[in-house]
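Undergrad: Give the three-dimensional model of this entry:
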Amino acid sequence: MGEKKRREEEVGMQEFIFHRKNYKFMLIGIAVIALGFILMAGGGSDDPNVFNPEIYSWRRIRLAPALVLIGFAIEVYAILLNPDSKKEN
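TA: The predicted model follows:
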C-alpha cells in the first residue's frame, strides 16, 4: 500500500522542464529574432525594371542578420540555463 501512495505522490508532483527564468530568456530571444526579421524587411522596388540600392543598406546586410544570430544564441542559453544550480540550501 505504501508504494502505491508514493507513486501517486510522484505523479502529482510533476514539474515543468524549464523554470520561469528559462521562459523569460526564451521570450527575450524570440523578441530579438523578430526584431531582426523586421529590420531585414523592405528595400525592394515596386517596378521590377528599376533597381533600388536600398536593399543593400547596412541595416539589412549587417545589423538584422546579427540580431537574428544573437537571438538564436539567447535561445540556446535559455535552453541550457539551469536556474537550480545557483540555489543555496
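Undergrad: C-alpha from now on. contacts and neighbour counts both.
TA: Noted.
Undergrad: How about I38: what's its closest non-neighbour residue?
TA: Counting by Cα to Cα, 6 or more residues apart in numbering, A64 is the residue found nearest to I38 once chain neighbours are left out, at 8.0 Å.
Undergrad: Here is the second sequence; please produce its structure so I can put it next to the first one:
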Amino acid sequence: MGEQKRKKESQAEFIFGKKNYKWLFIGLGFIVLGFILMAGGGSDDPNVFDPSIFSWRRIRLAPTLVLIGFGIQVYAILLNPDKKKSKGKK
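TA: Predicted structure coming up:
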C-alpha cells in the first residue's frame, strides 16, 4: 500500500498542458520575430548618421509584435488546459 502511494507521488505531473505549450511557443515566436525586426540599422562610421533606425518597421511593427507576443504568453499561462470545448450540445 505504501509503495503504490510513493509511486503515485513520484510521478511527474506537468503544470501546463499541451495546449498551453503550443500557445507559449507561438508567443515566443512573435517575441523573437519582433526582436529580429528591431535589429540592425547601425552605421560602421560613428560620424555618419543612418536614418534607417527610425523606419516604420523598427518603430511601429517590431514593438507591436513583441507586445502581442507577451500578451499571448500571458494568455498561455492563464489558459486552463483541463477545460474542454463544448460543441454546442447540452
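Undergrad: coming back round to it: tell me the residue in the second structure aligned with the residue nearest to I38 of the first structure.
TA: Per TM-score structural alignment, the equivalent position to A64 of the first structure in the second structure is A62.
Undergrad: How about G44 of the first structure?
TA: Under the alignment by TM-score structural alignment, G44 of the first structure pairs with G42 in the second structure.
Undergrad: does that match sit in a helix, a strand or a coil?
TA: Remark: G42 of the second structure carries the secondary structure label coil [criterion: DSSP: H, G, I helix; E, B strand; the rest coil].
Undergrad: next helix or strand past the helix of greatest length in the first structure?
TA: Secondary structure of the first structure read by DSSP state H shows that its longest helix is helix 20-40. The C-terminal neighbour of helix 20-40 of the first structure among helices and strands, as given by DSSP states H and E, is helix 58.
Undergrad: residues touching the residue sitting nearest the centre point of the second structure, list them.
TA: Note on the second structure: the residue nearest the mean C-alpha position is G27, at 2.4 Å, using Cα atoms, centre = their mean. By Cα atoms under 8 Å, 6 or more residues apart in numbering, the contact list for G27 of the second structure reads 68-73.
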